[in-house]
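**Student:** heads up, no residue letters with this:
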């Protein structure tokens, strides 16, 4: 599980940074990729990356401001030309379906794969037993949502040495034990999963927040998260400006991560007044003064999601 940032700027693109889009690569977990927001130019950034649109399974839109979704119609219409024929689901606030259908309809774009559009107002959006995705409303000029991605715990490793003593080789019995089923082996012995499985591997939690002022739901969504991705549009010296425009400062992002007992904080969605990486360093220093395990998102840099334990 890895983050790949395709855009880290707020509002408008600059030469240095594109507007918001975050890829979550789940190659080991489900051989797919999820996308969070799709600002203008996202498909161009994907072409410059190791990411493949053919693996794109889900898109989550935080809110309907242009810097978070103007790249969506182009990406959807181009996906099939890059081998993307599997079904794709797009989640987002009410109004998303009208935007997509109107854009694709007027441009007579042809989508030759199943496209599902799910509008929501928060709650549990998806749960397949491997991952659960929840959403909650934040505090922005329009409805803006954060997403909490919960990876379910995985069964512990099988004690192969013990299984070999019972004459059990890799095969269907291994699968049954991993699924929590008891099995009967030679001699009428009943093996229970807890007899041969190690401790479960704790699943990770990822929180990706849309544009927001500080609000209770940032902490609710980020509670005990392995990684929190939080906007940090301004330095705290511009806290009044951040409040006026319904955004957060780097310091406020760090306060939310600390209050939520998160493991790591990644800052993104930077104002274009901070021209380059050097000018972003003060935002990182500000966040680290409250929450030491903070990082700056950088475009075209892979950031692995840490394992737990």
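**Tutor:** Perfect, thanks for sending it. This structure is a prediction, so every number in the text was calculated from the model and none was measured.

**Student:** please make it C-alpha for all contacts and neighbour counts, starting now.
**Tutor:** Noted.

**Student:** I figured residue 31 hits residue 54, correct?
**Tutor:** No: counting by CA atoms under 8 Å, residue 54 is not a contact partner of residue 31; they are 10.5 Å apart.

**Student:** so for these two, which residue has more residues nearby?
**Tutor:** residue 54 (16 against 11; other CA atoms under 10 Å).

**Student:** identify the residues contacting the more buried one.
**Tutor:** If a contact means CA atoms under 8 Å, 6 or more residues apart in numbering, then residue 54 has 79-80, 82-86 as its contacts.

**Student:** of those, which pair is most distant in space?
**Tutor:** Pairwise distances across the contacts of residue 54 peak at 11.5 Å for 82 and 86 (criterion: CA to CA).

**Student:** who has more neighbours, those two?
**Tutor:** Counting neighbours by other CA under 10 Å for residue 82 and for residue 86 shows that residue 86 has the greater number, 14 against 11.

**Student:** might you report the residue contacts of the more buried one?
**Tutor:** Residue 86 makes contact with 54, 57, 113-114, according to CA under 8 Å, 6+ apart.

**Student:** out of the contacts of residue 54, who has the most neighbours?
**Tutor:** Neighbour-wise, those (other CA under 10 Å) top out at residue 79, 21 neighbours.

**Student:** below is structure B, check it against A:
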């Protein structure tokens, strides 16, 4: 999986960064991708990364503030011009469907694909979709308007294939190898059943990726972030400005680090920085968080993060 930070700023774009948008590219062979938030000019940012709108399958909107939403109508329209014909589903708070339908009605916009809008009303953490090896949960955060965080959970996959062991069990190289690699049990001509566990070394651990919307400190942030391989958390203000951050429904760098530490996350990426901070000051914000949670990065626009699977060997 790869994550592209298309916009890392809060409130409005500035010369350092665009407003909120994050793309998550799923594994090959399909390499489809999902989008988390769609601030103004997100489709312009996409011109600088190797992602095609025709491969976009899902959009997860955290809340209806403009810096997370104003780029959505244009991007949905452009997807038709870029060859997008497959269905696309947009998830987000109540009012999202009305926003899209009203904008399209007033502008006469027509799409060449099926658009499904699923509004979230859950008051607790809940599963909202399952797509192949990934399922997504959402939960309400603490902000000035209804706002959600999202947790992507990938299932484990069979570990490295041991061809020699398969041959020793009588499996002929060819399609049967492929079925075993895909996690499917096979039956040989003599009736012997060979399971993937017999010819693979453990498993590739499924990744957990949490993307939180704007939030003040809350229990749901910890729940959605539990044991995440990657936590993307807003850090609108520097440490020491907690009162100001909470006034506007946000967090500081220190508070983001506390969530990562106490939730048992493996890695923290901070984003949604106030325009008062230049890119040169991000190192200082990163250092503040690192005092609490060392494995932290302050995201910059158009940066990419490769999220690797972890191999769990078979017990010996």
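**Tutor:** Okay, I see it. Note that the structure is predicted; figures quoted are calculated from it, not measured.

**Student:** please enumerate the helices of structure 2.
**Tutor:** Counting by DSSP state H, the segments of structure 2 that form helices are 42-46, 72-81, 96-107, 163-168, 175-181, 196-199, 219-225, 242-247, 253-263, 282-290.

**Student:** in structure 1, which residues correspond to the last one?
**Tutor:** Spelled out, it's helix 282-290 of structure 2. Per the alignment by TM-score structural alignment, helix 282-290 of structure 2 matches residues 280-288 in structure 1.

**Student:** residue 42 of structure 1 and residue 7 touch, don't they?
**Tutor:** Yes: counting by CA under 8 Å, residue 42 of structure 1 touches residue 7, with 7.4 Å between them.

**Student:** more neighbours, the two?
**Tutor:** A direct count of neighbours by other CA under 10 Å for residue 42 of structure 1 and residue 7 places residue 7 higher, at 31 against 24.

**Student:** quick one on the thing from earlier: which of the contacts of residue 86 of structure 1 count as buried?
**Tutor:** Neighbour counting with 16 or more other CA atoms under 10 Å marks 54, 57 as buried within the contacts of residue 86 of structure 1.

**Student:** just the ones of the contacts of residue 86 of structure 1 in strands?
**Tutor:** Counting by DSSP state E, those place residue 57 in strands.

**Student:** which residue in structure 2 lines up with residue 71 of structure 1?
**Tutor:** Matched by TM-score structural alignment, residue 71 of structure 1 corresponds to residue 71 in structure 2.

**Student:** run through the residues that contact that match.
**Tutor:** Counting by CA under 8 Å, 6+ apart, residue 71 of structure 2 has contacts 38-43.

**Student:** now with 7 Å, please.
**Tutor:** Listed by CA atoms under 7 Å, 6 or more residues apart in numbering, the contact set of residue 71 of structure 2 reads 38-42.

**Student:** what stretch of structure 1 does stretch 223-240 of structure 2 fall on?
**Tutor:** Going by TM-score structural alignment, stretch 223-240 of structure 2 sits over residues 220-237 in structure 1.

**Student:** distance of the residue nearest to residue 245 of structure 1 when sequence neighbours are not counted from residue 244 of structure 1?
**Tutor:** By the measure of CA to CA, 6 or more residues apart in numbering, the closest residue to residue 245 of structure 1 outside its immediate chain neighbours is residue 141, 7.5 Å from it. Distance check for residue 141 of structure 1 against residue 244 of structure 1: by CA to CA, to the nearest Å, it reads 10 Å.

**Student:** neighbour count: these two, which is higher?
**Tutor:** For residue 141 of structure 1 versus residue 244, neighbours defined as other CA under 10 Å are more numerous around residue 141 (15 against 11).

**Student:** trace the more buried one over to structure 2, please.
**Tutor:** Aligned against structure 2 by TM-score structural alignment, residue 141 of structure 1 finds its counterpart in residue 144.

**Student:** surely that match meets residue 250?
**Tutor:** No: if you go by CA atoms under 7 Å, residue 144 of structure 2 and residue 250 don't touch, sitting 9.2 Å apart.

**Student:** got the buried residues for stretch 131-144 of structure 1?
**Tutor:** Neighbour-count burial for stretch 131-144 of structure 1 [16+ other CA under 10 Å]: 131-140, 143-144.

**Student:** tell me which of the helices of structure 2 sits nearest to residue 306 of structure 2.
**Tutor:** When these are compared (using CA to CA), the closest one is helix 42-46, at 17.4 Å.

**Student:** quick one: contacts of the closest one?
**Tutor:** By CA under 7 Å, 6+ apart, helix 42-46 of structure 2 touches 6, 21, 71, 75.

**Student:** residue 254 of structure 1 contacts residue 290, doesn't it?
**Tutor:** Yes: counting by CA under 7 Å, residue 254 of structure 1 touches residue 290, with 5.8 Å between them.

**Student:** compare the two (neighbour count), which wins?
**Tutor:** Each of residue 254 of structure 1 and residue 290 has its neighbours counted (other CA under 10 Å); residue 254 has more, 29 against 18.

**Student:** list the contacts for the aligned partner of the more buried one in structure 2?
**Tutor:** Correspondence of residue 254 of structure 1 to structure 2, assessed by TM-score structural alignment: residue 257. By CA under 7 Å, 6+ apart, residue 257 of structure 2 lies in contact with 289, 292-293.

**Student:** one more: residue 79 of structure 2?
**Tutor:** Contact analysis of residue 79 of structure 2 by CA under 7 Å, 6+ apart lists 53-54.

**Student:** go on, residue 229 of structure 2?
**Tutor:** Residues counted as contacts of residue 229 of structure 2 (CA under 7 Å, 6+ apart) are 207-209, 265-267.
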